[in-house]
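Chemist: need a structure here:
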Amino acid sequence: MNFIKAEEFTDSTLVELISDDKYNEELAKRADKVRKAIYGSDVYVRGLIEFSNYCKNDCYYCGIRRSNKNIERYRLDFDELIMCAKIGYKLGYRTFVLQGGEDMAYKDDDICRIVEEIKKIHSDCAITLSLGERSKNSYRAFYNAGADRYLLREETSNRQHYYKIHPSEMSFENRRQCLFDLKEIGFQVGGGFMVGSPYQEDEDLVKDLRFLQELEPDMVGIGPYISQHDTPFKDMENGSYKKTLRLVSILRLMFPYCLIPATTALGTINPFGREEGLRAGANVLMPNLSPTSYRELYSLYDNKICTGDEAAECRSCLELRVKKAGYNIVTARGDVSKTKRFYVEKRGLCKLN
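Modeler: Alright, predicted model coming up:
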């Protein structure tokens, strides 16, 4: 294939790039060039706090789905959450990601209190929430309390595919609307999808990319689908590692300004997955700050890495591995700059040729 400008990718071009392993090396080379032109070798770290594995939803692929009766449930209390943030701050984290299932035991006031307290103690930090679908009024309350970012992966942009992997009680339309509500309120918004989820076609992934073009997110998180033994999809094949890397590169080329994590799922499916994710164009890592006694219980998928590492051990190990891969962890919030976005779009750094 003669590579063309990323902004000129046709659907058929994207299907070809997505479907063929032969493009991995060339895509990664070009994506890395783009990320280095914008971000240099900087890698931003976000301290992940998985604060609850209760969830009201029953997604067929997820280990913390409400129908899973084999999982031990937990919730972090206010003091535990604040302590995780304090530990993370000492280790150099300047963004905290509060992630959990859609646990309605945490009312809006509870989330706002947590956000306000972390911001009071660590005023120079950003707070990212990943709490799933809530009302627009709830999102606005979180934003007014001081939350800066919100992660909500759309998971799939094909309505028919959505209902193959989610129960009918859930709403394809509402999930998408939540993302636009978050943008309207003022959040830095992150979307994303699974690669290789059951019944997914390459054309579905193109639809995911087109939806992201419509959304214009600040962050995009993707990872390979990995099965979980207590779900209806326990015998389904895992997503492709190489295809996931290609899509990381394609995302960097299509969204040069975005913050793109090398996800834990990548590191789970391949021991060097996070390093290869960085080489493919990613520039964010999200090490776990949750108490080690809870980490195995946040079992979205099987064989998740780093469930036994202390926060300091995980931070030290990551720093060495990132440096060995040719990049550098930086202590910074890592906000997406409008100036950088303007520069990229006007100067054509996303060109493939």
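
Chemist: hey, let's count contacts and neighbours off CA atoms from now on
Modeler: Noted.

Chemist: Show me the longest strand that occurs in this protein.
Modeler: Criterion DSSP state E: the longest strand present in the chain is strand 188-195.

Chemist: so after it, what's the next helix or strand?
Modeler: Read in the C-terminal direction, the helix or strand following strand 188-195 is helix 202-215, with elements assigned using DSSP states H and E.

Chemist: Can you name the residues in contact with that following helix?
Modeler: Residues outside helix 202-215 that contact it (C-alpha atoms under 8 Å, 6 or more residues apart in numbering) are 11, 14-15, 18-19, 156-158, 161, 179-180, 191-193, 195, 251.

Chemist: Out of the residues you listed, the closest to residue 105 would be?
Modeler: Checking the contacts of helix 202-215 against residue 105 by C-alpha to C-alpha gives residue 179 as the nearest, at 22.4 Å.

Chemist: One more sequence to fold, the one below, so I can look at both together:
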Amino acid sequence: MTHLCLADLERAARDALPGEIWDFLAGGSGAEVSLAANRAAFERIFLVPRMLRDLTGSTTEVEILGGRAALPVAVAPVAYQRLFHPEGELAAARAARDAGVPYTICSLSSVPLEEIAAVGGTPWFQLYWLRDEKRCLELVRRAEDAGCAAIVFTVDVPWMGRRLRDMRNGFALPAHVTAANFDAGVAAHRRAEGISAVADHTAREFAAATWESVDAVRAHTDLPLVLKGILAVEDARRAAGAGAAGIVVSNHGGRQLDGAVPGIEVLGEIAAAVSGSCEVLLDGGIRGGGDILKAAALGASAVLVGQPAMWGLAAAGQNGVREVLDLLAVELRNAMGLAGCTSVPAARGLGTRISGYG
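Modeler: Here you go, the predicted structure:
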């Protein structure tokens, strides 16, 4: 079947996955207000295109965290990707490599980080703060030794939000899917009514990150440090002052605090507040190339794409993830040209308007 947009791959993935695994991928926390708001916020933003411009030499290539990428896109960290396809993270990382975009290895990957990094391309490593600080910093060292190009420190998960779909399903990892980067014991596999075993496991393992945690990670590595999960202007300024090379404006896809503002709604003021002192990326709600252009117009240097990449993985493995990235490339080039932009940085000169529709 020909997939003409990401929604086509979303439908294919939903058909391919068991119901409780689809819920684990697609669900949000609480009443899923923030999950829905992420898309609604994008749909309220309209661009003001410019006309009569020479589009010769247009390019989607960008520099992200000191490296070149074919698109202003990185594959976001997503846990336990062998839930969605037997090759899991290896298939997704190969697709990102071949598409010329960074791939973010999750701390909770179901394949050891060294094996994923060995795929090549531009691997980044995503870090959660653990109760065992020594083991946490060992993960940073392993990532650096494996050739990762950045540390993406997720700061909005002291514990998992109440994801009611998983709780109603009594969701637990199947035996063949494990937290491959450390010994998770049996907690994530223990099924019980009304309990998410994955959330139970993370409650045992995770701790609340603080600015002292950021300092500890910063002192432990020479890699660029990116803080993921920033929504407040004050936190963005402090992150830049603490030496972060970048921040990811994100409400964790609506999976942590239900009612947290969509990242796209605060992106512009955050980008203005840090004023080039660190890179600003956006995560959450990206469903097409036009969304990437909107994010760029509001000041993002790149976006992270998580769920759509996993739709591709579930639908067709490595080829499916590559198809997602190729569709984003086609849509972004189309949107840029129709808006009168020859480069992603040029999009920052586009006007935006907020509509009551959507």
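
Chemist: hang on, the earlier thing: list the helices and strands the longest strand of structure 1 packs on?
Modeler: Judged by 3 or more C-alpha pairs under 8 Å, 6 or more residues apart in numbering; DSSP states H and E, the packing partners of strand 188-195 of structure 1 are strand 149-151, helix 172-185, helix 202-215, strand 219-224.

Chemist: So what's the gap between that strand and the chain middle?
Modeler: Between the mean C-alpha point of strand 188-195 of structure 1 and the mean C-alpha point of its chain there is a distance of 6 Å (C-alpha atoms, centre = their mean, to the nearest Å).

Chemist: I only care about the contacts of helix 202-215 of structure 1 that end up buried; give me the ChimeraX line for that.
Modeler: The ChimeraX selection below is limited to those of these classed as buried (16 or more other C-alpha atoms under 10 Å):
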select :14,15,18,156,157,158,161,179,180,191,192,193,195,251
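
Chemist: List just the one of the helices and strands packed on strand 188-195 of structure 1 that sits closest to residue 327 of structure 1.
Modeler: Taking C-alpha to C-alpha as the criterion, residue 327 of structure 1 comes closest to strand 219-224 out of those, the separation being 19.4 Å.

Chemist: average distance between the closest one and structure 2?
Modeler: The superposed strand 219-224 of structure 1 is, by mean C-alpha distance after the TM-score superposition for structure 1, a mean 1.9 Å from where its aligned residues fall in structure 2.

Chemist: any idea where the strands of structure 2 begin and end?
Modeler: Per DSSP E, structure 2 has strands spanning 45-48, 62-64, 67-69, 73-75, 103-105, 123-127, 151-154, 225-230, 246-249, 279-283, 302-305, 351-354. These are given in chain order.

Chemist: so residue 34 of structure 1 is in which element?
Modeler: Taking DSSP H and E as the definition, one finds residue 34 of structure 1 inside helix 24-39.

Chemist: counting contacts, what elements does that helix pack onto?
Modeler: Counting contacts by 3+ C-alpha pairs under 8 Å, 6+ apart, the secondary-structure elements packed against helix 24-39 of structure 1 are helix 241-254, helix 273-279.

Chemist: Any buried residues in it, and which?
Modeler: Judged by neighbour count using 16+ other C-alpha under 10 Å, the buried positions of helix 24-39 of structure 1 are 24, 27-28, 30-35, 38-39.

Chemist: could those residues go into a markdown table alongside distance to residue 143 of structure 1?
Modeler: Formatted as a markdown table, the buried residues of helix 24-39 of structure 1 follow (distance: C-alpha to C-alpha, whole Å):
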| residue | distance to residue 143 of structure 1 |
| --- | --- |
| 24 | 39 |
| 27 | 37 |
| 28 | 36 |
| 30 | 36 |
| 31 | 33 |
| 32 | 33 |
| 33 | 35 |
| 34 | 31 |
| 35 | 29 |
| 38 | 28 |
| 39 | 27 |
